[in-house]
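Attaching a predicted model along with its sequence, questions to come.
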Amino acid sequence: MFENLTKTELYAMLTGVFTASLIISNIIAGKTFDFFSVVLPCGVIIFPIIYIVNDVLAEVYGYEKARKVILLGFLMNLVAVICYNITILLPAPEFFENSDAFGVVLGSTLRLLIASFIAYLAGSLVNAKLMVVLKKWNEEKLFFRCILSTLFGEGLDAIIFITIGFLGTMPVEALIIMIVAQALFKTVYEMIVYPLTRYVIGSVKALPEN
């Protein structure tokens, strides 16, 4: 799959996948869905991909390079949000009938925006750091590192995002259920696709450096 690539070339590709997935997740997170009577933001559909790429970056390239990608993703998401809001503010011609719908889909409240940014930075950095720390402790247990780092990263992400974004808008019991369900959903998702994560990590490690 990666035979004709170097680690440097693949690093650039993973950076693109990571950043694009983050921006997509923040767009679709504005809609929620009912999952066996538990309400979850639709961002959970793609957000686990971000953590899988995060695991690959931390495992193969180390914490510093993973951190640079995380910060780049944060910056590009900020640029995207600024562009959305400028676009919403620009006056539309009379024949454009979907201006309000456009604003509803791409416009974010300041509260949710702050919640998503803080949660993303904290969760992603904890996930990457824990992958590296656990690797030093035991390099053989890749499954353990991937799942535990995701559980902690996703758990912290869910606590921060849902607490800042929804506290006061629903009962505390519902908030707790939503936090636990979101963290578990994403962790189980990564467990299911772990064979793919392991394959990608193994393939990337086998590539030449340059």
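Right, received. Where do you want to start? Residues are numbered from 1 along each chain as shown.

hey, let's count contacts and neighbours off CA atoms from now on
OK.

what are the ranges of the strands in this protein?
32-35, 38-41 (DSSP state E).

Would you tell me which one of the ones you listed is buried the most?
Highest mean neighbour count among the strands of the chain (mean count of other C-alpha atoms under 10 Å): strand 38-41, with a mean of 17.

now for it, which elements pack on it?
Contacts defined by 3 or more C-alpha pairs under 8 Å, 6 or more residues apart in numbering; DSSP states H and E place strand 38-41 against strand 32-35, helix 172-192.

ok, structure two:
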Amino acid sequence: MPDKHPAELHHSYKYYDLLLGAFVTVLLCSNLIGPGKSCVLNLGVNIVPDYTKDHGFAFTSLLVFGAGNIFFPISYIFGDCLTEVYGYARSRRVIWAGFGAMIFATIMSWVVRHLPANPGEEYNKTIVPALDVVFGNTGRIVIASIIAFWVGDFANSFVMAKMKILTGGKHLWTRTVGSTFVGQGIDSMLFYPIAFASIWEPSTLIKVSIFNWLFKVAVEVLMTPLTYAICNFLKRAEGVDFFDRNTNFTPFSLKDE
């Protein structure tokens, strides 16, 4: 498949806008709906780090995780496909769209929760406390989430683009797993310390950060066949397989080249 020059990038794509919308949807749902429920799964074998132990690494069979951790890595799959097919610059625009959507959602949730409720509506007695629980994340957690997303996603896209050049476009799995390993690592190592330092014990902070990092990478590994299928389909449908040889990798731009 031909390697497109930046000058050829300005034609209309069939699926780029759909991927942008899907990326933002997954991102918002993972951050707004996902944190609303903590889940537990008994794996039947003691392979999960036990965070309740203050010293050392003990293990348990109970996997406890936020529901959003299942779906948030999907945004990295979309990010991988966007960078692989359309290039870093197009992926950069999508990341900024997601960043803007998160800022707007944060502001909207704050405004909705702080508007005075109508005491004459009976359902407000149920819905208002529920809104506070689901959308009432502290400012520190919100800031941590936004910073970690922005830095982690740009790192993911940068590594993906650079590895594509190094591998000559071959061995897609090395790029998807490698970029996610870096991106999710940065995401986890930023989010948990910013959100919970001085609240959690340092040992717990380290264990949770490492486990959630590896958990998200594992989801990416399991989704590798789907990533292959999506990328191959898009390359055929769009007639493009972009290499970022002359790309300006600054994150502070909305240019598509």
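Done, it's in. Bear in mind the structure is a predicted one, so any value in this text is a computation, not a measurement.

Can you calculate the TM-score here?
In this superposition the chains share a TM-score of 0.92, using TM-score structural alignment, normalised by the length of the first structure; 205 aligned residues with a C-alpha RMSD of 1.8 Å.

related to what we said a few turns ago, distance to Gly155 of the first structure for the strands of the first structure - can I get that in JSON lines?
Below are these laid out as JSON lines (distance: least, C-alpha to C-alpha, whole Å):
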{"stretch": "strand 32-35", "distance to Gly155 of the first structure": "18"}
{"stretch": "strand 38-41", "distance to Gly155 of the first structure": "14"}
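
So for Val53 of the first structure, which of the ones you listed sits nearest?
Closest approach to Val53 of the first structure among the strands of the first structure (C-alpha to C-alpha): strand 38-41, 20.5 Å.

What is the mean deviation of that closest one from its aligned residues in the second structure?
Mean deviation of strand 38-41 of the first structure relative to the second structure after superposition (mean C-alpha distance after the TM-score superposition for the first structure): 4.0 Å.

How about stretch 155-164 of the first structure?
Compared with the second structure after fitting, stretch 155-164 of the first structure has a mean deviation of 0.5 Å; criterion: mean C-alpha distance after the TM-score superposition for the first structure.

try stretch 124-135 of the first structure
With mean C-alpha distance after the TM-score superposition for the first structure, stretch 124-135 of the first structure departs from the second structure by a mean of 0.4 Å once superposed.

Any buried residues in that stretch, and which?
Ser124, Leu125, Val126, Asn127, Ala128, Lys129, Leu130, Met131, Val132, Leu134, Lys135 (16 or more other C-alpha atoms under 10 Å).

what's the farthest-apart pair in the residues you listed?
So, those by C-alpha to C-alpha: farthest apart are Ser124 and Lys135, at 16.8 Å.

quick one: the aligned partner of Val94 of the second structure in the first structure from Met131 of the first structure, how far?
Val94 of the second structure maps onto Val69 in the first structure, with residues paired by TM-score structural alignment. Noted for Val69 of the first structure: a distance of 15 Å to Met131 of the first structure, by C-alpha to C-alpha, to the nearest Å.

same thing with Val38 of the first structure?
According to C-alpha to C-alpha, Val38 of the first structure and Met131 of the first structure sit 30 Å apart.

again with Leu151 of the first structure
Applying C-alpha to C-alpha, the value for Leu151 of the first structure to Met131 of the first structure is 11 Å.

And for Val105 of the first structure?
On the measure of C-alpha to C-alpha, Val105 of the first structure and Met131 of the first structure end up 35 Å apart.

just Thr163 of the first structure next, same as before
25 Å.

now do Ile28 of the first structure
28 Å.

Lys65 of the first structure too?
Counting by C-alpha to C-alpha - Lys65 of the first structure and Met131 of the first structure are separated by 13 Å.

Quick one: the helices in the second structure, in order.
For the second structure, helices defined by DSSP state H occupy the ranges 16-32, 68-86, 88-114, 124-135, 139-166, 172-196, 202-222, 224-238.

Give the aligned range of the fifth one in the first structure.
Spelled out, it's helix 139-166 of the second structure. Going by TM-score structural alignment: helix 139-166 of the second structure matches residues 110-137.

Done for today, thanks.
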